[in-house]
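1. sequence-free structure coming up:
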């Protein structure tokens, strides 16, 4: 994909106009239409067609039909979002609408989460969602038991008395000594930590050279933590509001894509996995269309931002999902503001 520096000033101007018009209308944009816009581009329809062909050859625009206008590709939208967008922060009325949902609650309860998700959906005119952790398990004690040369049973006892058993496949042959070493290390260094904190502690100590564990014991611990952490994510609650916003006059033209998107939302486990990418990255994530295989058929975008507790611990993720023609300039700052509001509520 070309960068902005690879485009001429004329190509950048035409490209931005096409994207702006497409995001506003949801339909392909033609050269004649662009030439007649108020203020104009200072180019004839023939010159605009030439630039459009250049942008299409570069993979930034596409024409759904031979005689139709152009629309941005997923790569084109990524270039636009990363380098050309002009952010529009939520105004006072929008901020008040978000904050009003939690003004009368002391903590981020399920009711507060549902209210805020509903408000975000209405403001963004698309489906809004929030991932709420059900309470991450805290490590109390760990044990490993040999099953075969490369398989072991990992046993985790949580501080609440919960017992989780997982069969793990090791990368190299195992022996009882290595499993004992792995268990002793975890009980001495990771007991009392949440699973996510235990993963972070292990990574820090290994990368800092502070761990005396050999590679086999490290592999056993990493695989055990990864297995338990994956299941922890699966226990998170996903609240979704505003699916009806996904069906508008433009979307009705392509009902198959709308149906696919609604099915994507129903695949809660996969959607939680995508949201968890934002949580692990500790930053806002924007997935556009085919950039994520979950949305490759529905042609949708997901904007998600993590929220945290007062001590900086990552808790969950809030975001919106809708067609790729989202109003990114307005919605991205709105999702960011909602996440910050949730973080303030958790203090």
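-> Cool, got the structure. All figures in this text were calculated on a predicted structure; none of them were measured in a lab. Residues are numbered from 1 along each chain as shown.
2. contacts and neighbour counts: CA atoms only from here.
-> Will do.
3. which element follows the longest helix along the chain toward the C-terminus?
-> In terms of residue count, the longest helix belonging to the chain (DSSP state H) is helix 215-234. Proceeding N to C from helix 215-234, the next assigned helix or strand is strand 237-241, under DSSP states H and E.
4. Figure out how far that next one is from the centre of its chain.
-> Between the mean C-alpha point of strand 237-241 and the mean C-alpha point of its chain there is a distance of 14 Å (C-alpha atoms, centre = their mean, to the nearest Å).
5. And that strand, what does it pack against?
-> Where contact means 3 or more C-alpha pairs under 8 Å, 6 or more residues apart in numbering; DSSP states H and E, strand 237-241 is packed against helix 110-124, strand 127-132.
6. Go through those and pick out the most buried.
-> Comparing the helices and strands packed on strand 237-241 by mean neighbour count (mean count of other C-alpha atoms under 10 Å), strand 127-132 ranks first with a mean of 26.
7. hmm, back to that, with distance to residue 256 as extra columns, can I get the helices and strands packed on strand 237-241 in JSON lines?
-> Output for these, formatted as JSON lines (distance: least, C-alpha to C-alpha, whole Å):
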{"stretch": "helix 110-124", "distance to residue 256": "22"}
{"stretch": "strand 127-132", "distance to residue 256": "17"}
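8. Put this next to the previous one:
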């Protein structure tokens, strides 16, 4: 993480704080640096352009503002944005129309993936950024496992969850196996997996087999190993993110910052990279904000991520929802929308509002 140390808000004079706030809000509103003439025309600033320029220089010297070469105006640095977000920004509740748009998409029902896509689309439309939702880890607690023969060297593994969900996977076998071996492997796994997740039981099962303590014959032991392996591999290969609204990142302001946008779009193509950013918000109690080089993966694009965890009916974190975009995201507006979406997803999954297909 980059060093984001800057002055405390208490170190700024009242007029410096007011001018700093107006610069940040102006930059967030239109993506352009804010000049002294614009600030002088603001009704709440009773200073001459010369005095305002002096304050702007002080804020620049403090590392809170920067002056692009192509403009006489100022824009906030990442340090300045962090100070604004933590100390000045006034967060408002989402409007009734915004809440309705988010809830309408989630209320359509369907699979969990469809609900996540709806949440991501709503956030992208409302935020002018890209909506991103981390697909939850499907840590189902198991009730039963069985093996069904398909061919001499192929079998179907059937998992039945405590929630009634059923999932199937086909495994390839090294040698033909008898029905007795399939039954023995199924009974062995069911006895050790019932009421637990695969992740909770897999290590102990592998250790028991490796140590010769399983009382399984060679064929049944191979079935167990292959059954666990195919589920572990499948979980690792599942899509991690649902992303919507990349086109929002190519707005008018992006024309002047095309290299940054190119890096951002590349990051969005790298599922693992963005997933690592979102994963940093999994343990947060509330919405997290990552600005530019505060996170190594966002440093090249100079982007920002606003993310919040969402939970299942037992309060366990199962995923993260958020918005990614330029650092001039409207934080005051987007933060409560992300928080509301996370709460809505938690409520929906807690009510078992998803189908099993």
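-> Great, that's in hand. Fair warning: this is a prediction, and the values are worked out from it, not measured in the lab.
9. TM-score for these two?
-> Both chains were compared after superposition, and using TM-score structural alignment, normalised by the length of the first structure their TM-score is 0.72; 274 aligned residues with a C-alpha RMSD of 3.1 Å.
10. picking up where we left off before, which strands and helices lie in contact with the longest helix of the first structure?
-> Helix 215-234 of the first structure makes packing contacts with strand 163-169, helix 176-189, helix 195-207, helix 268-281 when contacts are defined by 3+ C-alpha pairs under 8 Å, 6+ apart.
11. quick one on the thing from earlier: and residue 161 of the first structure, which of the helices and strands packed on strand 237-241 of the first structure is closest to it?
-> strand 127-132 (22.1 Å; C-alpha to C-alpha).
12. Show me what the closest one is in contact with.
-> Here strand 127-132 of the first structure makes contact (C-alpha atoms under 8 Å, 6 or more residues apart in numbering) with 113, 117-118, 120-121, 236-246, 272, 275, 315-322.
13. repeat for stretch 63-75 of the second structure
-> With contact meaning C-alpha under 8 Å, 6+ apart, stretch 63-75 of the second structure is reached by 6, 23-24, 27, 32-36, 56, 59-60, 76-81.
14. ok, now how distant is residue 128 of the first structure from residue 277 of the first structure?
-> 17 Å (C-alpha to C-alpha, to the nearest Å).
15. Please list all residues in contact with the equivalent of residue 268 of the second structure over in the first structure.
-> Residue correspondence to the first structure (TM-score structural alignment): residue 268 of the second structure is matched to residue 265. When contacts are counted by C-alpha under 8 Å, 6+ apart, residue 265 of the first structure is found next to residue 271.
16. aligned partner of residue 123 of the first structure in the second structure?
-> Per TM-score structural alignment, the equivalent position to residue 123 of the first structure in the second structure is residue 126.
17. My read is that that match contacts residue 100, right?
-> No - counting by C-alpha atoms under 8 Å, residue 126 of the second structure sits too far from residue 100 to count as a contact (11.5 Å).
18. buried set for stretch 4-21 of the first structure?
-> Of the residues in stretch 4-21 of the first structure, those buried under the neighbour-count criterion (16 or more other C-alpha atoms under 10 Å) are 11, 12, 14, 15, 16, 17, 18, 19, 20, 21.
19. Could you check which helix or strand contains whatever residue of the second structure lines up with the third one?
-> Here residue 14 of the first structure is matched to residue 19 in the second structure, going by TM-score structural alignment. When secondary structure is defined using DSSP H and E, the element that contains residue 19 of the second structure is helix 14-30.
20. what do you get for residue 168 of the second structure?
-> In this structure, residue 168 of the second structure sits in strand 166-172 according to DSSP H and E.
21. what's that strand packed up against?
-> strand 154-161, helix 218-237.
22. a strand runs through residue 149 of the second structure, doesn't it?
-> Yes - going by DSSP: H, G, I helix; E, B strand; the rest coil, the assignment for residue 149 of the second structure places it inside a strand.
23. who touches the closest residue to it other than its chain neighbours in this structure?
-> What sits nearest to residue 149 of the second structure in space, not counting adjacent residues and going by C-alpha to C-alpha, 6 or more residues apart in numbering, is residue 155, at 4.5 Å. Contacts of residue 155 of the second structure were listed using C-alpha under 8 Å, 6+ apart, and they are 147, 148, 149, 170, 171, 172, 173.
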